[in-house]
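> Okay, sequence plus prediction incoming.
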Amino acid sequence: MTIYGKVWLVGAGPGAADLITVRGARLLAEAEVVLYDALVTEDMLALCPQAVLIAVGKRCGLRSMAQPIINQQIIDAAAKYRRVVRLKGGDPMLFGRADEELRAIESHGIECAVVPGITAALAAAASSKQPLTRRGIARSVAFFTSSTAPDMPDQTTLPACDTLVQYMGGREAVKTARNLLALGHPPDTPVIVVENCSRADEHIYRLPLSQLEDGLAKCSGPVLMMIGAAMAAREV
């Protein structure tokens, strides 16, 4: 009978090492092994110098490790170590494939816990100093992504909400803009694009929806897009 250690799914936050939670940093310092995403920075990994590091990263649009293999590596690590951290970018429970990993962990009777992280949408709003909600203008927010499971077609419908936040939206920018314009959104609808959110090489771009239709060729890093009237520049 295999005796397993405990697994923690820890949110690394948007990128900057000092934006991880205190609990997450403590668990990294105590971990025996850390299985980490591709977007986790070297500064973040410096918080766990004692741990065995296993890269299990996935990057949108790039060849990467299949999710079932990642699941099995987590199980194998729990069979070998007592304290296992699965370090996931952002928050594990939002576009982090936590459901698949939790299912695999629980199917083996392994004890597990989840530590939340600052999701990219909130970090991007903070970096741009642009609230996602504004009294009298926007009281609802939708987080969405177009990517789906490998055997399913990409999602093309868009949520109906005052403020839209698209994760992993760089490659989908043109399609998103055209869909929104076709739905009747004004061409001058404000858009904020945040590339490499919270990192030293972060870039913030402000443009109208009509320009988003031209794409984001200037962006090479991970992109998050915030769209809606709440993104308009504040009048001073």
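Okay, I see it.

> rest of the way, CA atoms for contacts and neighbours
Noted.

> Help me confirm that W8 comes into contact with P92.
No: counting by C-alpha atoms under 8 Å, W8 sits too far from P92 to count as a contact (10.4 Å).

> quick one: common contacting residues for these two?
Common contacts of W8 and P92, defined by C-alpha atoms under 8 Å, 6 or more residues apart in numbering, comprise 114-115.

> Give me the more crowded residue out of those two.
Between W8 and P92, counted using other C-alpha atoms under 10 Å, P92 has the larger neighbour count: 25 against 20.

> Just give me the longest helix of the chain.
The helix that spans the most residues within the chain, counting by DSSP state H, is helix 67-80.

> Which other helices and strands does the next helix or strand after that helix contact?
Next in sequence after helix 67-80, counting helices and strands by DSSP states H and E, comes strand 83-88. The contact analysis (3 or more C-alpha pairs under 8 Å, 6 or more residues apart in numbering; DSSP states H and E) places strand 83-88 against strand 6-11, helix 22-30, strand 33-36, helix 67-80.

> middle-most residue in this structure, spatially?
G90 (4.5 Å; C-alpha atoms, centre = their mean).

> That one is in contact with V10, isn't it?
No: the pair G90 and V10 fails to qualify as a contact (C-alpha under 8 Å) at a distance of 9.1 Å.

> before we move on, the earlier item: who touches the longest helix of the chain?
Residues from elsewhere that reach helix 67-80 (C-alpha under 8 Å, 6+ apart): 2-7, 33, 35, 56, 84, 86, 100-101, 104-105, 108, 110.

> can you pull the contacts of the residue nearest to E172 when sequence neighbours are not counted?
Across the structure, with C-alpha to C-alpha, 6 or more residues apart in numbering as the measure, the residue nearest E172 apart from its sequence neighbours is S146 (7.5 Å). The contact partners of S146, taken as C-alpha under 8 Å, 6+ apart, are 154-156, 169, 172.

> Presented hereafter is structure B, for comparison with structure A:
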Amino acid sequence: MNLKKPKLTVVGAGPGDIDLITVKALKVLKTADVVLYDALVNQELLAFINPKAALIFVGKRRGCYKYQQEQINELIVARANSHGHVVRLKGGDPFIFGRGAEEMEYAANYGIEVAVVPGISSSLAVPASQNIPLTKRGSAESFWVITGTTKEHQISSDIKLAAKSNATVVILMGMSKLPQIVKLFQAEGKNDLPIAIIQDGTTSKEKTGIGTVDTIEQIVAEKELRNPAIIVLGEVVKHRQTILEIQAEYSTELIG
């Protein structure tokens, strides 16, 4: 019989680089009795988990679901009641398109104590890893973070609204909708708007493609970019090249 109090802690693992998980998240992992982890979680993080904890992979890879969401919800409740502290380890931040809120609500409805440890979102960290700020004086005063694909597997209607603004637009899970995204921005006359696509951001597998709305599809094809990737549209993308040019010029002066 389990004498431990049932508890769920939803934990953000960060964007991929294991150094970008929070100290609090690491402390919680050491107290876990069961850890349910996703496909986007860096496998190296498993070494920081309580060695006595049961590890259960519940993620999605290449379109194949190990568990459906309803099964994950039920598993959380069952393991919390049988083992005690369940940690739901999710990539990025669990409250940004991570369904962490849904899992907490489900568990709470069964009388289970719930908590969340925020994570560093890939929507912020991945562009930053390529020296792309989401806001910059004179370039962007705000930013949108949008899912590219809704639960109905359609392109988000918010992208059309975002294309009309001067804000930086960050699109997650949008690679399959890239042709449609491009057309929406072209319809707003933003053919030359800079765009960056970053695959496997902050990891050793990171790949990037930099271009404009008109050229990005060709670049994606040439570099064979695919999910998981972040799409960033906006003048702030130019900052990356500016930094590279400044560094190159400085290096040339030192050599000279």
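Received, thanks. Just so it is clear, the model here is predicted, and its values are computed rather than measured.

> so which of the helices and strands packed on strand 83-88 of the first structure gets nearest P208 of the first structure?
Taking C-alpha to C-alpha, strand 6-11 is the member of those nearest to P208 of the first structure, at 32.2 Å.

> Can you show me the strands along the stretch 151-256 of the second structure?
In order along the chain, the stretch 151-256 of the second structure carries the following strands (DSSP state E, counting those that start in this stretch): 168-172, 194-199, 207-212, 229-233.

> Name the residues of the helix ranked longest in the second structure that are buried.
Longest helix in the second structure by number of residues, with DSSP H as the criterion: helix 238-255. Neighbour-count burial for helix 238-255 of the second structure, counted by 16 or more other C-alpha atoms under 10 Å, picks out 238-240.

> Closest to L45 of the second structure out of the residues you listed?
Distance from L45 of the second structure was checked for each of those by C-alpha to C-alpha. The minimum falls on R240, at 29.5 Å.

> Isn't the closest one up against L134?
No: using C-alpha under 8 Å as the test, R240 of the second structure is too far from L134 to be in contact (11.5 Å).

> aligned partner of L53 of the first structure in the second structure?
Aligning on TM-score structural alignment places L53 of the first structure opposite L55 in the second structure.

> My error: substitute P131 of the first structure in the last question.
In the second structure, the position corresponding to P131 of the first structure is occupied by P133, as judged by TM-score structural alignment.

> ok, its match - contacts?
127, 236-237, 239.

> so which of these hold up in the first structure?
Retained in the first structure: 127, 236-237, out of the contacts of P133 of the second structure (criterion both residues aligned by TM-score structural alignment, their matches' C-alpha atoms under 8 Å).

> As a markdown table, those residues with distance to A47 of the second structure and neighbour count would be great.
Output for these, formatted as a markdown table (distance: C-alpha to C-alpha, whole Å; neighbours: other C-alpha atoms under 10 Å):
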| residue | distance to A47 of the second structure | neighbour count |
| --- | --- | --- |
| P127 | 27 | 24 |
| V236 | 37 | 26 |
| V237 | 36 | 25 |
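
> Same list, those residues, but as TSV with distance to E44 of the second structure please.
Converted to TSV, these look like this (distance: C-alpha to C-alpha, whole Å):
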residue	distance to E44 of the second structure
P127	22
V236	32
V237	31
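
> Tell me the one among these nearest to S139 of the second structure.
If you rank these by distance to S139 of the second structure using C-alpha to C-alpha, V236 comes first, at 6.0 Å.

> Could I get the contacting residues of the aligned partner of the closest one in the first structure?
In the superposition onto the first structure, V236 of the second structure corresponds to A230 when matched by TM-score structural alignment. Residues counted as contacts of A230 of the first structure (C-alpha under 8 Å, 6+ apart) are 130-134, 137-138, 162-163, 190.

> Make a ChimeraX selection of whichever of the residues you listed turn out to be buried.
Restricted to the buried members of the contacts of A230 of the first structure, where burial is judged by 16+ other C-alpha under 10 Å, the ChimeraX selection command reads as follows:
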select :130,132,133,138,162,163,190
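
> Please produce TSV containing the contacts of A230 of the first structure, extended by distance to A217 of the first structure.
Supplementary listing: those in TSV, determined by distance: C-alpha to C-alpha, whole Å:
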residue	distance to A217 of the first structure
Q130	23
P131	26
L132	25
T133	28
R134	30
I137	31
A138	29
D162	27
T163	24
P190	19
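
> quick one: which of the contacts of A230 of the first structure sit in strands?
For the contacts of A230 of the first structure, membership in strands holds for 163, 190, with DSSP state E as the criterion.
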